[in-house]
Structure formats: structure tokens, C-alpha cells
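**Student:** below are the sequence and a predicted model for it; my questions follow.
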Amino acid sequence: LVAAFTARYPNIVVDLSLGDEVVDILAGQADVAIRFGHLPDSPLTARRLGHTGQVVVASSDYLKRHGTPLEPEDLLKHNCLRFNFRRAEANWPFIRDGKEFSLKVSGNIECSSGEALAQFARLGAGIARIGEFTVREDLQRGTLIPLLQTFNPGDEEPIHAVFVGGAAMPVRVRLFVDFLLERHRM
């Protein structure tokens, strides 16, 4: 999307920083941030881009070597790849017979990047619970296999573009947010 944005607006310089840290937009650390999850009250303006569900995935190579979990509790015997940033939930949620529960899974890789966790899962390093949008193409190609779908609680995270709005908003910010809304409804 950034390449398409700069093709449309070649005179706007995009300085892209990737990470899962929450930047202080009011302090000028960024013009626009993409935030996942529910937003706290703030003076910032937020535009909803869409939402994503979560899916538990592994590569066929990992499953051949370690077996396929059939029940959530089977994950306790597997190497689970987890997020390590402060907002991450330590337990993985599931549902059985209409009742929600969670499991404290463990593994030998923790990471702050969903893209990196997806890559570790592709490489057969373990099982990940990750945003469906991150692995959508892998699921379609069969690179990653969805697991425990009947136990998926269907939790979703909203995705927002967050920025300083109002009369002082730079035109480049308005153009970028409008472009995201036009092109990237998730």
C-alpha cells in the first residue's frame, strides 16, 4: 500500500517505522499509527480500517514432526510461539460447549512482530496464534494449516488509523488516511 500511495502522491515522503511499540503521536513521534485492539480514550482521531480475527496455525512440517493437536490442552505439549509485548495476552483463549476458557501455553520463541511469528511458524519452529490477516495467503496456499478451529472463540480486534485530527492536520496525513480507508478495508 505504501508503494501505491507514493505512486499516487510522489511528492509526499513516507518515513515508515515498523514495530509493535505504541508511539506517542501527540509528542510528534509519528503522524499516523495503525493500532490493533480496542483504543483507550484519547484526544487523537481514529478511523476504523477493519478488523481481524485470530487463528492458531502451524506448518505441515511441524505437524509431521510433532503431531497435530486435536484439543486445546494438547498445546501444552507443543512449542507455542508467543507475542512478548506488554499488551499481549499471556494465555490463548478457546471455547468449548459455549464456555470460554484460556490456556497458558509456552514455547522457546517470543517475539513482538506478528510477521516474524508467522515466519517462524512457516519454518516449522512451532505453533502460533496470530491475526488472520497476517497469514491469510499462507492459509489459502496451504503453507500454514489452521488448527483447533472448532475451539476458536471468534475474538476479533478492530484495526484503526490513529492521528491528530482537526484543522491543524497536515494534508499529507489526510491523504494517507483517506488512501488507507479506500484501499485497505480489512
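**Tutor:** That came in fine, so what should we check first?

**Student:** from here on, just use CA atoms for contacts and neighbour counts.
**Tutor:** Will do.

**Student:** enumerate every residue touching the most centrally placed residue in the chain.
**Tutor:** For the chain, G131 is the residue whose C-alpha lies nearest the centre (Cα atoms, centre = their mean; 4.2 Å). By Cα atoms under 8 Å, 6 or more residues apart in numbering, the contact list for G131 reads T52, G53, Q54, V55, G114.

**Student:** for it, which non-adjacent residue is closest in space?
**Tutor:** Q54 (4.5 Å; Cα to Cα, 6 or more residues apart in numbering).

**Student:** confirm the one you found sits in a strand?
**Tutor:** Yes - per DSSP: H, G, I helix; E, B strand; the rest coil, Q54 lies within a strand segment.

**Student:** second structure follows, compare the two:
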Amino acid sequence: MDELGNLSAFLKVVERGSLTSAAAALHCSASTISKRLKQLEHSVGATLLNRSTHGRAYPTEAGRAYFDQVRTIVRELENARESVRSVNETLEGQLRVHLTPGTGQMVLMPLIFRFMREHPALRIMVSIRPDGHDVLHRGFDLSIHSKDAKEGEIGYTSIEARELVKVDYVICAAPAYLAARGTPARPEDLSDHNCLVSVRQASPHQWWFRRDGFEYPVNVSGTLEADNWTTAFEAALEGLGIVRMMRIGDLSHPKASALVPIFTDDVVSGRSIWALMHRMEPTPRKIEAFCNFLRTELQGQRTRQD
């Protein structure tokens, strides 16, 4: 009996919520998943899953307790098996990556496409949604997002956070907007302008600046509040207002040259792009390679823009 295979099938069903979805993720049939679950339940002597008439599967109380116990064990076994492979072996299997909107679409996806071309045997599942690091407990290998220093630290000891790159903000507007409304002479003038707000940034209605070694906020508001940077960026391109963007990635966008930077040297950022993952020893090779690739590419972008 393939006990590791049975455990992996059980974990995948709990994470995906159905036998069919788990089978698709593991590249086997639903009947194979069902057989593995029966073997596992017989082995432990308890019913681990309840099946609904609509094809859904939910862990029983015993199943939830078992899931919490074996999840880390299975990951460690899989990592141990992977660690004995040659470092020159082709990356393969599946990498499950969560990205947040804005940063994911404008900064990370072009890099992920490049990584896929370099490692064609590796399957990458990408989900772009505004969830936080809790997605790691729903089957993702990595959660990558930008985080401001003002948002505090990540309070989970089971999660490893790797800083990929520090980024700067830049205040931008289209020439058409500046021609119609005038260019702000100093940060305080932003209070009299139409500022396009991304509500998922830290302090979205207070943009921070530095003068003579001191940091201070400027209250901003406008006719658009968006839950991702992409929308605010597109609105700025249309000449609708002033936007605060990350210098890295955003300014590499083909359309970004149409925007004029303002107060470049005065903007306070403190923002970084982080990779969050389960704390494991050793780190799976595909995760290590992916993080190293992103760090190299992102830091290269920052160097070219400085």
C-alpha cells in the first residue's frame, strides 16, 4: 500500500473540497482517489470524510484532526524525497503560487512567464486574489505580495517570510492632467488635487513624504478608490488624476512612459515584495529556485531604475 500516496490524496481532497478536483490536481482519476481514501480510512480505523450528493467532500471531526497532524509530515516526506535528487535535475511537478492583484498582474506575472520558459517541465498553478498569507493553509506553496513596513510583522511562526526586493513609491500623473490642473509644487499641494487611491496600499489616504530628515503625511482624496493598483494606474493614464505607484514593475509597463513622475526624491516607501511559505527544512528545490529567480529579476529591475 502506498501510504504516502494515500495521505497526499486525502490532503488534496480536504484542500480542494471534492474528489474530482483533487484527482485533477494529482493527475489521476476520481476512482483512484476514492480507492486511496478507502485504504487510508481502513488503515486508521475511522471515517475521515463525509461525501455529499453534489460531489463535495468535507472532513469529519476525526478527519480535521488527522489533517492537521499529517499535513506537515507529508510535506516533510515529500521534501526529503526531493532533496536526494540531483541539483541538476530538471524542475518538475507542480508549484502552487498565490499572488495579490496589482503587484501580481503588473510586476510578477511577466517574470513568472519567463520562469516557465526556463523550466518547461514544471507546472505552475497561479491564483490572483486579495487574500493574505492564510492561503498557505489552503494548499498553496507560496504567497507573494507587497507589504508596507507600517503594516507590522507577520505573526505566524510556522510561516517563513523572505524579502525579495525593497521598492519605492513614485507619484505620477499624465501630461494632460498636469496641463489642465497644474503641477503640484510641493507634496502639501496634493490635498488640492484629484488623487487616485488604491485602498489596498498602506495608509491609502495618507501619502508619506520626507523633508529635512523628517517624515510627514499628506491627506489625499479623489474621485476614484480602487482595490488594486491596475485600475488606479489605468485611470492615471486616462488623465483622471494623480496616482502613487511602485517604481519597480509599474514603471516597466509599456504605457508607464506616458506618466510624469512628481516628487520622486521626497516619497517615503518602506515597502517590499515578500515571498511567504511554510517553514520547512530543507526548502523544496522548486520553491528555492523560484524565489531565487524572482529575487534576481526584481533586484535587477530596481538597479536599472535607480
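**Tutor:** Sure thing, it's come through. Since the model is a prediction, treat every value here as computed from it, not as a measurement.

**Student:** ok, back up a step: residue in the second structure matching the residue nearest to G131 of the first structure?
**Tutor:** Under the alignment (TM-score structural alignment), Q54 of the first structure maps onto Y169 of the second structure.

**Student:** do the same with A116 of the first structure
**Tutor:** A116 of the first structure maps onto T231 in the second structure, by TM-score structural alignment.

**Student:** and for the first structure, the residue most distant from the center?
**Tutor:** Quick read of the first structure (Cα atoms, centre = their mean): farthest out is A167, 31.4 Å.

**Student:** if I look at it, how far off is R174 of the first structure?
**Tutor:** Distance of A167 of the first structure to R174 of the first structure, computed by Cα to Cα, to the nearest Å: 11 Å.

**Student:** in this structure the residue nearest to G131 of the first structure contacts G154, no?
**Tutor:** Yes - using Cα atoms under 8 Å, Q54 of the first structure is in contact with G154, at 7.2 Å.

**Student:** neighbour count for the two, which is higher?
**Tutor:** More crowded of Q54 of the first structure and G154, by other Cα atoms under 10 Å: Q54, with 20 against 15.

**Student:** which residues in the first structure form strands?
**Tutor:** Using DSSP state E, the strands of the first structure run over residues 32-36, 45-58, 80-83, 92-96, 99-103, 110-111, 127-131, 145-147, 156-163.

**Student:** ok, longest helix in the first structure?
**Tutor:** helix 171-183 (DSSP state H).

**Student:** turn the strands of the first structure into JSON lines, including distance to L139 of the first structure.
**Tutor:** Formatted as JSON lines, the strands of the first structure follow (distance: least, Cα to Cα, whole Å):
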{"stretch": "strand 32-36", "distance to L139 of the first structure": "21"}
{"stretch": "strand 45-58", "distance to L139 of the first structure": "9"}
{"stretch": "strand 80-83", "distance to L139 of the first structure": "17"}
{"stretch": "strand 92-96", "distance to L139 of the first structure": "20"}
{"stretch": "strand 99-103", "distance to L139 of the first structure": "24"}
{"stretch": "strand 110-111", "distance to L139 of the first structure": "21"}
{"stretch": "strand 127-131", "distance to L139 of the first structure": "12"}
{"stretch": "strand 145-147", "distance to L139 of the first structure": "6"}
{"stretch": "strand 156-163", "distance to L139 of the first structure": "18"}
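
**Student:** quickly note the distance from the aligned residue in the second structure for T6 of the first structure to N79 of the second structure.
**Tutor:** Under the alignment (TM-score structural alignment), T6 of the first structure pairs with M116 in the second structure. Applying Cα to Cα, the value for M116 of the second structure to N79 of the second structure is 21 Å.

**Student:** neighbour-wise, which of the two wins?
**Tutor:** Neighbour tally, M116 of the second structure and N79, criterion other Cα under 10 Å: the higher count belongs to N79, 17 against 14.

**Student:** quick one: the more buried one and P282 touch, right?
**Tutor:** Yes - N79 of the second structure is within contact range of P282, at 6.8 Å (criterion: Cα under 8 Å).

**Student:** G107 of the first structure matches what in the second structure?
**Tutor:** Aligned partner of G107 of the first structure by TM-score structural alignment: G222.

**Student:** so the longest helix along the second structure corresponds to what in the first structure?
**Tutor:** Using DSSP H, we find that the single longest helix of the second structure is helix 61-83. On the first structure, no counterpart of helix 61-83 of the second structure exists by TM-score structural alignment.

**Student:** which elements pack onto that helix?
**Tutor:** For helix 61-83 of the second structure, the packing partners by 3 or more Cα pairs under 8 Å, 6 or more residues apart in numbering; DSSP states H and E come out as helix 3-16.

**Student:** again, only this time at 10 Å
**Tutor:** In terms of contacts (3 or more Cα pairs under 10 Å, 6 or more residues apart in numbering; DSSP states H and E), helix 61-83 of the second structure is packed against helix 3-16, strand 49-51, strand 57-59, helix 285-305.
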